[in-house]
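Colleague: Provided below are the primary sequence and the corresponding predicted coordinates.
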Amino acid sequence: MRTVTVVGASLAGLYAARALRAQGFDGRLVIVGEERHRPYDRPPLSKDFLTGRVDEAHLSLADAEEETELAAEWLLATRARGLDARGRTLLLDDGRTVATDGIVIATGASARRLPGDDGLTGVHPLRTLDDATALRAALSGGSRRVVVIGGGFIGAETASACASLGHEVTVVEAAPLPLVPQLGHDMAAVCAALHLRGGTELVTGVGVARLHGRSAVIAVELADGRVLPADLVVVGIGAVPNTGWLAGSTLPVDNGVLCDDGCATALPQVVAVGDVARVGAVRSEHWTSATEQPAVAVRNLLAGRTVEHVRRLPYFWSDQYGARIQFAGRRRESDTVRVAEGSTDEGSFLGLYERGGRTTAVLAVDRPRSFMRVRRELARAAQPAPAA
């Protein structure tokens, strides 16, 4: 294999490039990135970067020395627009082509847009560094009435950051409670109380009907007729995998690039990792997936077949209103949950999800050491056997 192309200068893309060199690939390495930035860390965008505690330089994931060691060709501010039928040629939006022997797809996902927000200033997604830079600038001009649409992790973290800057914040969540699919009703209710503790109003069980304003947003109208005045609106209603550029190729796509348990696609010498990859029917938009999948994907790419499977223990964390929320494992609706340490009333606790006498998942708020212990135990139990 003489040339490998990584499509996506993302966290997962960078980890794939590192894995290629670490596993002995010494050929031509091409990294294509739609953004103008080198790979950067996204989690701080809705936290310390938004509040000004860190700047762009602190987000960089690779220094000059590592970039030299990678010896990669960086094609930035360049969008992939197609892949030939055999997966051997990458088509770029500027008309260039890249002939390649192997491809790592790491194009990530894009923020889902709210219908009707086109052309209105003051409406902000928060997915990229440029998104965060624009929102931070908008928040710097004095007190604002901020409406955050979506109570998931991005929405909650953004609301927390805005509240800490002194803005009047309202979070609108269409579900009865935020994070119920991930945490279950009881624990979701506990985490939702953090908004109240942080001085943020939480409106649940109602969707958004439309935005008001001619050139700039002035209000958010809810489905029940209520109107929330707004100087700024942050849209955090999920993300869509970036697979549009693969239309017309023979690569199967369905809510992500379809892969086996080793990140290998249906096309020989093409693997996918990170937010865009649906690995074994699961697409996981978490930092740990983007850092753990690439080493396995690259090993299988270089081997020419699946020789290793990805470990499957979902893990995510979120910093909200001065509290750190951590979750690991896979819960089902039938699981019971008990507080093993601390107290939900006190705001610091360890919750264990259980099924048939065994622990299936763990949730912690400000209990990092206890959480890591249980997470390690769950990870050992989830270790897969090597591929045949």
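Modeller: Looks like it came in fine.

Colleague: please count neighbours and contacts with C-alpha atoms only from this point.
Modeller: Will do.

Colleague: surely residue 339 touches residue 350?
Modeller: Yes. Counting by C-alpha atoms under 8 Å, residue 350 is a contact partner of residue 339 at 5.7 Å.

Colleague: tell me who's in contact with the most centrally placed residue in the chain.
Modeller: Geometric centre of the chain, nearest residue: residue 285, 4.2 Å, by C-alpha atoms, centre = their mean. When contacts are counted by C-alpha atoms under 8 Å, 6 or more residues apart in numbering, residue 285 touches 274-275.

Colleague: next one: it from residue 239, what distance?
Modeller: Distance, residue 285 to residue 239, by C-alpha to C-alpha, to the nearest Å: 9 Å.

Colleague: ditto for residue 9
Modeller: According to C-alpha to C-alpha, residue 9 and residue 239 sit 18 Å apart.

Colleague: higher neighbour count, these two?
Modeller: Legend: neighbour count by other C-alpha atoms under 10 Å for residue 9 and residue 239, higher for residue 9 (28 against 15).

Colleague: Provide a list of residues in contact with the closest residue to that one other than its chain neighbours.
Modeller: Spatial nearest neighbour of residue 9, chain neighbours left out: residue 33 (4.5 Å); criterion: C-alpha to C-alpha, 6 or more residues apart in numbering. By C-alpha under 8 Å, 6+ apart, the residues touching residue 33 are 7-10, 74-79.

Colleague: cool, and residue 173?
Modeller: Residue 173 sits in contact with 149-151, 202-207, where contact means C-alpha under 8 Å, 6+ apart.

Colleague: for it, give its distance to residue 345.
Modeller: For residue 173, the distance to residue 345 (C-alpha to C-alpha) stands at 23 Å.

Colleague: got it, and residue 40?
Modeller: 37 Å.

Colleague: okay, the two: which has more neighbours?
Modeller: More crowded of residue 40 and residue 345, by other C-alpha under 10 Å: residue 40, with 21 against 8.

Colleague: my guess is that one contacts residue 12. True?
Modeller: No. Between residue 40 and residue 12 there is no contact under C-alpha under 8 Å: 10.5 Å.

Colleague: so which of the contacts of residue 173 wins on neighbours?
Modeller: residue 151 (28 neighbours).

Colleague: go ahead and confirm it touches residue 180.
Modeller: No. Checked against C-alpha under 8 Å, the pair residue 151 and residue 180 is beyond contact range at 10.5 Å.

Colleague: what helices or strands is the helix or strand where residue 12 lies leaning on?
Modeller: Counting by DSSP states H and E, the element that carries residue 12 is helix 11-22. Secondary-structure packing of helix 11-22 (3 or more C-alpha pairs under 8 Å, 6 or more residues apart in numbering; DSSP states H and E): strand 3-7, helix 64-70, strand 102-105, helix 287-303.

Colleague: what about the strands in the stretch 151-300 of the chain?
Modeller: Using DSSP state E, counting those that start in this stretch, the strands of the stretch 151-300 of the chain run over 168-173, 201-204, 208-212, 219-222, 227-229, 232-235, 239-241, 257-259, 270-272, 277-279.

Colleague: try this one side by side with the last:
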Amino acid sequence: MDILIIGGGQAAASMAAKLRALGHDGAITVIGDEPVAPYQRPPLSKAYLLGDMPVERLTLRGPEWWDEQKIRLMTGVRAMRIDRATRQIETTDGRFAYDQLALTLGAAPKRLPAGLGGDLAGVHTVRNLGDIDRLQPQLVTGRRLVVIGGGYIGLEAAAVARKLGLDVTVIEAGARILGRVASSETAEMIRALHRDHDVHILENRTLARLKGDARIETVQLSDGQEIPADLVVLGIGIAPETALAADAGLALDNGIACDAQGRSSDPAIWAAGDCASFPWQGERVRLESVGNAIDMAELVAANMLGAGQDYAPKPWFWSDQYDAKLQIAGLNAGHDRVVKRAGSDALGGSVWYYRGDRLIAVDALNEARAYMVGKRLIEAGRSPDPALVADPDTAVKELL
């Protein structure tokens, strides 16, 4: 059985490795459009952007591993069309046949249209290695950076820029930073962290356009305010890569719509990672995280070989900003109660999300023990009394 994997990221590397580990001895080909082998993405907007991690440490597998495993890795090759009738992929390097096809295409950053100044020099996104290699040399002490979007990616870029000595302003269109992903209590801890590092945060302020003569000069807000800028980082969200699947007529629903086993609407085509949505706990979800990319890819590998297992994710995420670490367990969607627990220092603390009487997620800033306890409770389906969570006299380990 010939297996073809389209996409050259974490999910692709994990799937290929799992296929071999499970004993598949047929051909495996991985095709990615970036010119480099699969690499870690989380350090891009943190240690790598800061200059603390060399590019060699980003690489997931060295060239000798691909050779030893007899996995064909093709970099710098773009998949253009899926021919489902003949089970072939048309690429910039020819056509390739498959018996089973996996789409691990990831997601792409949203960009501003040219009419709003999105094509000006000095306007950057933060998603892949090429993005960071273009941005990093521009992060020079004393320059003025404006970050559009107060989500995790934008805030991580802001933290790196401040550590490098830039003047940083964050513009958030919503009422507060992290409005789509975290509670106001978590947002307040992160806001305080950035203000302690002299980042200017402007919330409930929408962008009108970016202005400049070929290169960014000012950021104009909808209220008429203009903020001088030498650089702009766009952190306005990402969208799953679905164009290839859509062109092939596969079902889409917040990404490539898969069943619980990772199979698309075509039984010979699978998907995993940021580009794939799947049913879970009565809802259709799509998770953007390294943990999901690895776990779902490995499950799909097993199911390609006939395991027939449903995916039951254990969501976890993290964000490094300055010397602080925010760790997240579970999904807070649909919560109706939030309990704040004080941290061991002024900058830390944890936020516990409940839906009814059920604990569904925990955010922990500089509180690794609270994160680990919360994660264990969520995965075990156990929910401590919110009053005990909030009580500073209750040691967090007692919640177990």
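Modeller: In hand now; what should we look at? Everything numeric in this text was worked out from a predicted model, so none of it was measured.

Colleague: counterpart of the residue nearest to the centre of structure 1 in structure 2?
Modeller: For residue 285 of structure 1, the aligned position in structure 2 is occupied by residue 288, per TM-score structural alignment.

Colleague: all helices for the stretch 101-250 of structure 2, in order.
Modeller: Assigned by DSSP state H, counting those that start in this stretch, the helices in the stretch 101-250 of structure 2 fall at 129-135, 152-163, 184-196, 243-247.

Colleague: can you put those in a markdown table and add mean neighbour count?
Modeller: Output for those, formatted as a markdown table (neighbours: other C-alpha atoms under 10 Å):
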| stretch | mean neighbour count |
| --- | --- |
| helix 129-135 | 16 |
| helix 152-163 | 23 |
| helix 184-196 | 17 |
| helix 243-247 | 16 |
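
Colleague: what's the closest of these to residue 376 of structure 2?
Modeller: When these are compared by C-alpha to C-alpha, helix 184-196 sits nearest residue 376 of structure 2, at 20.4 Å.

Colleague: which other residues reach the closest one?
Modeller: In contact with helix 184-196 of structure 2 (C-alpha under 8 Å, 6+ apart) are residues 159, 176-179, 201, 340, 347-351, 363, 365.

Colleague: again, only using 6 Å
Modeller: By C-alpha atoms under 6 Å, 6 or more residues apart in numbering, the residues outside helix 184-196 of structure 2 that reach it are residue 178.

Colleague: just stretch 122-134 of structure 2 next, same as before
Modeller: Against stretch 122-134 of structure 2 from outside (C-alpha under 6 Å, 6+ apart): 216, 231-234.

Colleague: most neighbours among those residues, which one is it?
Modeller: Of those, with other C-alpha under 10 Å as the count, residue 232 tops at 27 neighbours.

Colleague: re the thing from before, how much space separates the residue nearest to residue 9 of structure 1 from residue 326 of structure 1?
Modeller: 31 Å.

Colleague: tell me roughly how far the helix or strand following the helix holding residue 12 of structure 1 lies from structure 2 on average.
Modeller: Next helix or strand after helix 11-22 of structure 1 toward the C-terminus (DSSP H and E): strand 28-33. For strand 28-33 of structure 1, the mean deviation from structure 2 after alignment is 0.6 Å (mean C-alpha distance after the TM-score superposition for structure 1).

Colleague: quick check: angle from strand 28-33 of structure 1 to helix 11-22?
Modeller: Here strand 28-33 of structure 1 points in a direction 170 degrees away from that of helix 11-22 (axes from the mean of the first three to the mean of the last three C-alpha atoms, to 10 degrees).

Colleague: buried set for strand 28-33 of structure 1?
Modeller: 29-33 (16 or more other C-alpha atoms under 10 Å).

Colleague: ok, back up a step: closest to residue 56 of structure 1 among the contacts of residue 33 of structure 1?
Modeller: Proximity of these to residue 56 of structure 1, judged by C-alpha to C-alpha, is greatest for residue 10, which lies at 15.3 Å.

Colleague: count the residues that sit near the nearest residue to that closest one once chain neighbours are set aside.
Modeller: Spatial nearest neighbour of residue 10 of structure 1, chain neighbours left out: residue 39 (5.1 Å); criterion: C-alpha to C-alpha, 6+ apart. Counted by other C-alpha under 10 Å, the residues lying close to residue 39 of structure 1 total 20.

Colleague: what sits against residue 39 of structure 1?
Modeller: Contacts of residue 39 of structure 1 by C-alpha under 6 Å, 6+ apart are 9-10, 61.

Colleague: and with 8 Å instead?
Modeller: Going by C-alpha under 8 Å, 6+ apart, residue 39 of structure 1 touches 9-11, 14, 60-62.

Colleague: please apply the same query to residue 364 of structure 2.
Modeller: Neighbours of residue 364 of structure 2 in contact, by C-alpha under 8 Å, 6+ apart: 326-328, 348-351, 370-371.

Colleague: cross those residues against strands and list the overlap.
Modeller: 326-328, 349-351 (DSSP state E).

Colleague: quick one: which of those residues is nearest residue 101 of structure 2?
Modeller: Checking those one by one against residue 101 of structure 2 (C-alpha to C-alpha), the nearest turns out to be residue 328, at 32.3 Å.

Colleague: wait, that closest one sits on residue 291?
Modeller: No. Residue 328 of structure 2 is not in contact with residue 291 according to C-alpha under 8 Å; the separation is 11.8 Å.

Colleague: which neighbours do these two share?
Modeller: Common neighbours of residue 328 of structure 2 and residue 291 (C-alpha under 8 Å, 6+ apart) are 316-317.

Colleague: of these two, which one has the most company?
Modeller: Counting neighbours by other C-alpha under 10 Å for residue 328 of structure 2 and for residue 291 shows that residue 328 has the greater number, 24 against 18.

Colleague: distance of the more buried one relative to residue 365 of structure 2?
Modeller: Residue 328 of structure 2 is 9 Å from residue 365 of structure 2, where distance means C-alpha to C-alpha.

Colleague: and residue 55 of structure 2, by the same measure?
Modeller: From residue 55 of structure 2 to residue 365 of structure 2 the distance is 28 Å (C-alpha to C-alpha).

Colleague: between those two, which is the more surrounded one?
Modeller: A direct count of neighbours by other C-alpha under 10 Å for residue 55 of structure 2 and residue 365 places residue 365 higher, at 26 against 13.

Colleague: tell me the residue in structure 1 aligned with that one.
Modeller: Using TM-score structural alignment, residue 365 of structure 2 pairs with residue 365 in structure 1.

Colleague: hang on, its match packs against residue 323?
Modeller: Yes. Under the criterion of C-alpha under 8 Å, residue 365 of structure 1 makes contact with residue 323 at 6.6 Å.
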